[in-house]
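A.B. asks: With the input below, show me the fold.
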Amino acid sequence: MKLSKCLSMSVFMLSLAGCSLFGGEEEIVQISPSPKVDNQFPIQEMWRNSTAGNTNVYSLLGPINYDNAIYAASRSGQVKAIDLSTGHTIWDKNLSQSTLFSSKTALFSGGVSADDRYVYVGSERAVVYALDRNDGNVVWEKSVHGEVLARPVSSDDKVIIHTASGNLQALNRNTGEDVWDVVLEVPTLSLRGNSTPTIAHGAAILGDDTGHVNAYYLNDGQLIWQQRISQPSGSTEIDKLNDVDSTPVIEGNLAYAIGYNGNVVALDLSNGQIVWRKEMGSTHSFAVDSQQLFIVDQDDNVQAVTKNGGAVNWTQTGLLHRQLTDPVIYQNYIVVGDFEGYLYWLNKDNGEVVAKTQVSSSGLISKPLVVDNKIIVQAKNGDIYAFAKN
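C.D. replies: Got it, this is the predicted structure:
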């Protein structure tokens, strides 16, 4: 059972909803109000486009950039290519299926990703699509072994798919045919999300729902190493959740990762051994510069952690439980969005919130995209915006 994070990305949602699914006393969690900010610089909307969104459904669908084009999708089945400079639509395809008597939406959930030839997107219907990047025509579609909640990742002649049922599948990039398939352990209860694999040195490195980071050979799917970074503990089912849903970051011979109810760690990429660890839990992928990891923890504190040893340089607590997006680095700032549709700029040196703007009252869930000095964000209602700091 995948526990939806739509009620909160840090699993405070059951408490706020008055739900006693797991028994026992309910913990009441206070959401911090959006902080008042005197913007230290103007924020300009450069352009706006739109897909057919659904504000009532939790979805991490977010845009991706490749070769000065933005590719985005909606849950219903729309896929768009958008010119990065102008925001004009290059092509627009609808992959939902409609007949005289019925309509079947695509239920896109995993993606979008792109490479030099194709745009990939996966669905809750356990189907992966490859579209021609130039015109949006479907080149192939493939049924896989479970919902696709993580972005498909292409490398050389393969596309790697991580499904909600715990399958790690390699498909032929040009045909969609099966190459290999690995089954990962999945607990009875887990968070709704999956780690998008990172490809490095001929291996796919990813987290799983049992608290591990794993490395598999790309050629044949053989396990290279496995390391636990989050251990089940506590008396409630939520306390025992230990998913590693973040995308590992690879730099040199180190892999950085974080688990829910677990640790942020640096792992030796050659054997998976822990180089250092710091107790800190999150479902979010983090941003990285030359010295620090920038982490949104499971309570929505934003923290700067040193790469060398995991010491905390600063913590921003003013956005507590605001269901933040993954953080990104924009110039000398950390940028995150929240459930009310605000976009925040934090000073990278000390965590101070120095600017904010409300993008869309429908809210922001997916990770912002930084490209060509612009921040591209997709709101829950499907609108896509490009902002820039003036």
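A.B. asks: Only C-alpha atoms from now on, for both contacts and neighbour counts.
C.D. replies: Fine.
A.B. asks: Near Phe339, how many other residues are there?
C.D. replies: Applying other CA atoms under 10 Å, we find 23 residues neighbouring Phe339.
A.B. asks: is it true that it touches Leu319?
C.D. replies: No: using CA atoms under 8 Å, Phe339 makes no contact with Leu319, being 10.9 Å away.
A.B. asks: Secondary structure element for the nearest residue to Ala81 once chain neighbours are set aside, which one?
C.D. replies: Spatial nearest neighbour of Ala81, chain neighbours left out: Tyr71 (4.6 Å); criterion: CA to CA, 6 or more residues apart in numbering. Element membership of Tyr71, judged by DSSP states H and E, is strand 69-73.
A.B. asks: what does that strand rub up against?
C.D. replies: With CA atoms under 8 Å, 6 or more residues apart in numbering as the test, strand 69-73 has contacts from 51, 61-65, 79-84, 108, 111-114, 119, 121.
A.B. asks: Which is the succeeding secondary structure element to that strand?
C.D. replies: Downstream of strand 69-73 (by DSSP H and E), the next one is strand 78-83.
A.B. asks: packing partners for the helix or strand just after that following strand?
C.D. replies: Heading C-terminal from strand 78-83, the first helix or strand you meet, by DSSP H and E, is strand 89-94. Counting contacts by 3 or more CA pairs under 8 Å, 6 or more residues apart in numbering; DSSP states H and E, strand 89-94 packs against strand 78-83.
A.B. asks: one more to line up against the first:
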Amino acid sequence: MKNSINLIFCILLISCSTHEPAYHKGLTKVWQSDQLRWNASSLTLYDGNLFGSTLDKTIFRLDFKTGNLIWKSQSSTSYAGQKPLVSDSQIFIGGSDVLNSYDHDGNLIWSNKVGNKIGHSIIEFDSLIFASLTGKGLNAFNKSEGKNAWKIEPEYQMLSTSDPVILDSVIILGNFDYSLENNLDHTIAINAKNGETIWARQNKHYITGTGLFLKDKVYICYDSSYAKGIVRALDVRNGSTLWEVASQPECLYKPIAFNSNLLIPSYDRGLDYLDLESGELIWSLNRDDLIPATELVEFKNKVYYGSVNRKLISVDSSGNSYEVSEFEYGLGDPMIFKDELYIPDGIGNMFKVNNMP
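C.D. replies: Next comes the predicted model:
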């Protein structure tokens, strides 16, 4: 009887160990930052340094190679995971009601009380930076003092916008001027130099993703309540539709150009691979467990991203997918440093990918 009990116990142990996930397989943990409770979605790699914000209202700078904390600066505002914009001599980040500028040593240069939330990433052009404010449209501020240079206000309302993108002096912005009564919003193109509208077009969709510029075209994903999604290619010069296809795009993450075609995150199929010139579907992963939960990053002829089930996934241009590793906690965006691929997790660890499936 005793031997039978021991045998059952051993079988249970083997069964439990067999089903226990092998976290971080194929990865090397290069360092862990115990001094920060970072928000993994805020991390920005710039010139060998890692910038980001924390859950306790600080902005910080780490040495990327060692993970050593260089400085952190306290703020009275919450940055809500926003990525800081790092330029040659300044760092810009918007919070719940302010826009702040720091130097690269963490000293506050100026703080501008803007009164409304800056909900998306900040972009720059020449001496100006641009941020969309809840209910107040798109605003341009000068870098030196944070003073408002120009702004475009919505006619209806505007709870939030897509992340603005810029090419040369043209800004593309989605979800601008949303009207619940008329069931529409606008995608607009703006001259960054003076704030004049180049073109605007109405959309019968609730969510607009971040645009992708490629030469004289911009590719944008639209979705309505995870039910009526489309992908459009627009002419940057006048906003006219070059092609449009029905899809199920995940508008939280940006599409990328991959091997001369278009790779779209999908909330239903994981990834869709579209012909760049026609929008025709070339292949789809057709796996809802591979839905992206980070940005897509191309590295050595494959695309890497973190999935909704906390796995690092790689995909090639033929639609073959590979599970690189599983994480115990959430993943941040993959990042490339000195021709190596790195992945941050949600608790301050930085991993390097050893094997490239």
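A.B. asks: circling back: just want the angle from the strand holding Tyr71 of structure 1 to strand 78-83.
C.D. replies: Using axes from the mean of the first three to the mean of the last three CA atoms, to 10 degrees, the direction of strand 69-73 of structure 1 lies 160 degrees away from that of strand 78-83.
A.B. asks: What range does strand 69-73 of structure 1 cover in structure 2?
C.D. replies: The counterpart of strand 69-73 of structure 1 in structure 2, using TM-score structural alignment, spans residues 49-53.
A.B. asks: Show me the strands in the stretch 251-357 of structure 2, by range?
C.D. replies: Along the stretch 251-357 of structure 2, the segments classed as strands by DSSP state E, counting those that start in this stretch run 256-258, 261-266, 270-274, 281-284, 297-299, 302-306, 311-315, 321-326, 335-337, 340-344, 349-353.
A.B. asks: Quick check: which of those strands is nearest to Ser17 of structure 2?
C.D. replies: Relative to Ser17 of structure 2, the nearest member of those by CA to CA is strand 321-326, separated by 15.9 Å.
A.B. asks: List the contacts of that closest one.
C.D. replies: With CA under 8 Å, 6+ apart as the contact definition, strand 321-326 of structure 2 has outside contacts at 21-27, 285, 310-315, 355-357.
A.B. asks: What residues in structure 1 pair up with that strand?
C.D. replies: The aligned range for strand 321-326 of structure 2 is 353-358, by TM-score structural alignment.
A.B. asks: Run a quick neighbour tally on Gly252 of structure 1.
C.D. replies: By other CA under 10 Å, the burial measure for Gly252 of structure 1, its neighbour count, is 8.
A.B. asks: And it, what's its match in structure 2?
C.D. replies: So, by TM-score structural alignment, Gly252 of structure 1 is matched to Lys215.
A.B. asks: quick one: its match and Tyr206 of structure 2, what's the gap?
C.D. replies: 27 Å (CA to CA, to the nearest Å).
A.B. asks: what does Ser314 of structure 2 give?
C.D. replies: Distance from Ser314 of structure 2 to Tyr206 of structure 2, by CA to CA: 30 Å.
A.B. asks: got it, and Lys136 of structure 2?
C.D. replies: Distance from Lys136 of structure 2 to Tyr206 of structure 2, by CA to CA: 18 Å.
A.B. asks: Of all the strand elements in structure 2, which one is longest?
C.D. replies: Longest strand in structure 2 by number of residues (criterion: DSSP state E): strand 170-179.
A.B. asks: Against which helices or strands is that one packed?
C.D. replies: strand 165-167, strand 184-191, strand 207-208.
A.B. asks: Out of the ones you listed, which one sits most buried?
C.D. replies: Mean neighbours per residue, mean count of other CA atoms under 10 Å, is largest over those for strand 207-208, with a mean of 26.
A.B. asks: What is the neighbour count of Val275 of structure 1?
C.D. replies: Quick note: Val275 of structure 1 (other CA under 10 Å) scores 15 neighbours.
A.B. asks: didn't it look like it was pressed against Leu267?
C.D. replies: Yes: between Val275 of structure 1 and Leu267 there is a contact under CA under 8 Å: 5.4 Å.
A.B. asks: what's the closest non-adjacent residue to Leu312 of structure 2?
C.D. replies: Closest to Leu312 of structure 2 by CA to CA, 6+ apart is Gly306, at 4.6 Å.
A.B. asks: In structure 1, what residue corresponds to the one you found?
C.D. replies: So, by TM-score structural alignment, Gly306 of structure 2 is matched to Gly337.
A.B. asks: go on, Gly270 of structure 2?
C.D. replies: Using TM-score structural alignment, Gly270 of structure 2 sits opposite Asn301 in structure 1.
A.B. asks: got a list of what the closest residue to Asp135 of structure 1 other than its chain neighbours touches?
C.D. replies: Closest residue to Asp135 of structure 1 apart from its sequence neighbours, by CA to CA, 6+ apart: Trp91 at 6.2 Å. Applying CA under 8 Å, 6+ apart to Trp91 of structure 1 gives the contacts Lys80, Ala81, Ile82, Asp135, Gly136.
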